[in-house]
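*Asks:* Mind looking at a prediction? Sequence and model below.
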Amino acid sequence: MTKVLVLYYSSYGHIETLAQAVAEGARQAGASAVIKRVPELVPEHVTERAGYKLNQPADVATVSELPGYDAIVIGTPTRFGNMASQMKNFLDQCGGLWFEDKLVGKAGGAFTSTGSQHGGQESTLLATHTVLLHLGMVVVGLPYSFKGQLRMDAITGGTPYGASTLADDGNGGNRQPSDNELDGARFQGWHVARVAAALAASPIGVPQ
């Protein structure tokens, strides 16, 4: 069975919710999906004052376990158009895996959230893709066969680079992922799992 890791960081729960949808989609494709998060770097007294969602049940991932999966889908909120430092810190520890080609040929993807419609979703996803490419992974996005990307009747996330959501209602309020955004996340999980299964059936090796 294809094994998919949904690896995320979430301050307020939006990415956590999308991660659950991505995992649901992967399971719909017949894969085994595990949801894990990266360690928090912000001191506890700061997270409490800022209202971070601290009761997240997902286990904390380790770098050493990554080669055990056929696909890794990374979820991170945007920080000034780039991934959150918590996720970058975790990925920066993958040097040993890079050196030994441990992730080459595995499927990889990304999803994100921003506080506004133009808050850096695409730049964050593309920056995450850059890391996946350096690790030798096969980048899988959210294709336009998910027709929810084409909707013009509602404010919604969703890009060809990966699923996304908007975390602010425009008035400083907390907006949760919409049904369309969750559908996009499920579609991406399903799509990544199918690509990963195909790659696992014909592993990428070194040309002779």
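*Replies:* Nice, thanks for sending it over.
*Asks:* CA only for contacts and neighbour counts going forward, please
*Replies:* OK.
*Asks:* Please, where are all the helices along this structure?
*Replies:* Secondary structure of the chain (DSSP state H): helices at 14-28, 44-50, 85-91, 95-99, 121-134, 179-201.
*Asks:* Can I get those in CSV including distance to Gly148?
*Replies:* Formatted as CSV, the helices of the chain follow (distance: least, Cα to Cα, whole Å):
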stretch, distance to Gly148
helix 14-28, 15
helix 44-50, 33
helix 85-91, 28
helix 95-99, 35
helix 121-134, 17
helix 179-201, 6
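*Asks:* Tell me which of the ones you listed sits nearest to Pro160.
*Replies:* Set against Pro160 and scored by Cα to Cα, these come closest in helix 121-134, at 8.8 Å.
*Asks:* Name the surrounding residues that touch that closest one.
*Replies:* Residues outside helix 121-134 that contact it (Cα atoms under 8 Å, 6 or more residues apart in numbering) are 74, 78, 81-83, 91, 98, 108-114, 138-139, 159, 161-162, 164.
*Asks:* ok, now with 6 Å
*Replies:* 81-83, 110 (Cα atoms under 6 Å, 6 or more residues apart in numbering).
*Asks:* Quick one: buried ones out of those residues?
*Replies:* Burial by neighbour count, 16 or more other Cα atoms under 10 Å: within the contacts of helix 121-134 this picks out 81-83, 110.
*Asks:* for comparison:
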Amino acid sequence: MTKILVLYYSSYGHIEQMANAMAEGARSGGADVDIRRVAETAPQQVVEAAHFKTDTAHPVIEGPDALKQYDAIIVGAPTRYGRMPSQMAAFWDTTGGLWFTGGLIGKVGGAFTSTASQHGGQETTLFSIITNLMHHGMTIVGLDYGFQGQMGVDKVRGGSPYGATTIADGDGSRQPGAEELDAARYQGKRTAETAARLKG
């Protein structure tokens, strides 16, 4: 059985919901899945003033060496000015030892994100995550067009060939829709299936 990590950072719970759906999809693809989050690095007064969501069932990842035990790692984070937030970047900045030893080469990776608007940097944020994974030698699984729920302009919807996405609106009031959660499940399942094939 392949082992998959869904690693995320979520300020207001949108990415946390997508992480849960991603894990559901990976499990449906036959994988054993763990969900972990990266540590909050914002000052406590900022967390409180911005009303960040701090209650979660998912523990903080133990450290970069924990990544070695997984066959695939799917990384989710909201956008910060078109890139991953500092909380997630800070974690990946600690993985130099893994890079030096090639600890993640040949593993499968993927990304998902959330933005306030439809043109709020979804694809650049996904790429800011994916570039880290590619530098580690990982094989990337996106959200291919086998998932047709990302098509059409009849309503607000997330989705990108580079990874599942959701749109939160400027005040965070819009929650992930059914199709966006299905997109995460689809990508999670495809990641599990790909990891199983590569593991042989």
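*Replies:* Yes, it's here. What you see is a predicted model; the values in this text were computed from it and never measured.
*Asks:* one step back: with respect to Gln56 of structure 1, which of the helices of structure 1 lies nearest?
*Replies:* Nearest to Gln56 of structure 1, of these and by Cα to Cα, is helix 14-28 at 8.0 Å.
*Asks:* ok, the residue nearest the centre of structure 2 - contacts?
*Replies:* Geometric centre of structure 2, nearest residue: Gly76, 1.9 Å, by Cα atoms, centre = their mean. Going by Cα under 6 Å, 6+ apart, Gly76 of structure 2 touches 8, 111-113.
*Asks:* Let me have those residues in a markdown table, adding distance to Pro43 of structure 2 as columns.
*Replies:* Shown next, in a markdown table, are the contacts of Gly76 of structure 2 (distance: Cα to Cα, whole Å):
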| residue | distance to Pro43 of structure 2 |
| --- | --- |
| Tyr8 | 19 |
| Ala111 | 26 |
| Phe112 | 25 |
| Thr113 | 23 |
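*Asks:* what number of residues lie near Asn20 of structure 2?
*Replies:* Using other Cα atoms under 10 Å, Asn20 of structure 2 has 19 neighbouring residues.
*Asks:* Then Gly200 of structure 2?
*Replies:* Gly200 of structure 2, neighbours per other Cα under 10 Å, totals 7.
*Asks:* what does stretch 90-101 of structure 1 contact?
*Replies:* Taking Cα under 6 Å, 6+ apart as the rule, stretch 90-101 of structure 1 contacts Leu135.
*Asks:* Identify the nearest residue to Tyr144 of structure 1 in space, disregarding sequence-adjacent positions?
*Replies:* With sequence-adjacent residues excluded and distances taken as Cα to Cα, 6 or more residues apart in numbering, Tyr144 of structure 1 is closest to Pro160, at 6.7 Å.
*Asks:* what residue of structure 2 takes the place of that neighbour?
*Replies:* Using TM-score structural alignment as the criterion, Pro160 of structure 1 maps onto Pro161 of structure 2.
*Asks:* In contact with that match: list those residues for me.
*Replies:* So Pro161 of structure 2 contacts 142-144 (Cα under 6 Å, 6+ apart).
*Asks:* In strands, which of those residues fall?
*Replies:* The subset of the contacts of Pro161 of structure 2 located in strands under the criterion DSSP state E is empty.
*Asks:* of those residues, closest to Ser28 of structure 2?
*Replies:* Leu143 (16.2 Å).
*Asks:* Surely the closest one is in contact with Thr165?
*Replies:* No - using Cα atoms under 6 Å, Leu143 of structure 2 is not in contact with Thr165, being 9.4 Å away.
*Asks:* Looking at those two, which one has more neighbours?
*Replies:* The neighbour count for Leu143 of structure 2 versus Thr165, taken as other Cα under 10 Å, is higher for Thr165 (33 against 26).
*Asks:* Who are the contact partners of the spatially closest residue to Arg185 of structure 2 that is not a sequence neighbour?
*Replies:* Nearest non-adjacent residue to Arg185 of structure 2, counting by Cα to Cα, 6+ apart: Gly25, 3.8 Å away. Neighbouring residues of Gly25 of structure 2 by Cα under 6 Å, 6+ apart: 185-186, 188-189.
*Asks:* now Ala58 of structure 1
*Replies:* So Ala58 of structure 1 contacts Lys36 (Cα under 6 Å, 6+ apart).
*Asks:* State the distance from it to Val73 of structure 1.
*Replies:* 15 Å (Cα to Cα, to the nearest Å).
*Asks:* neighbours around Thr78 of structure 1, how many?
*Replies:* Thr78 of structure 1: 22 neighbours (other Cα under 10 Å).
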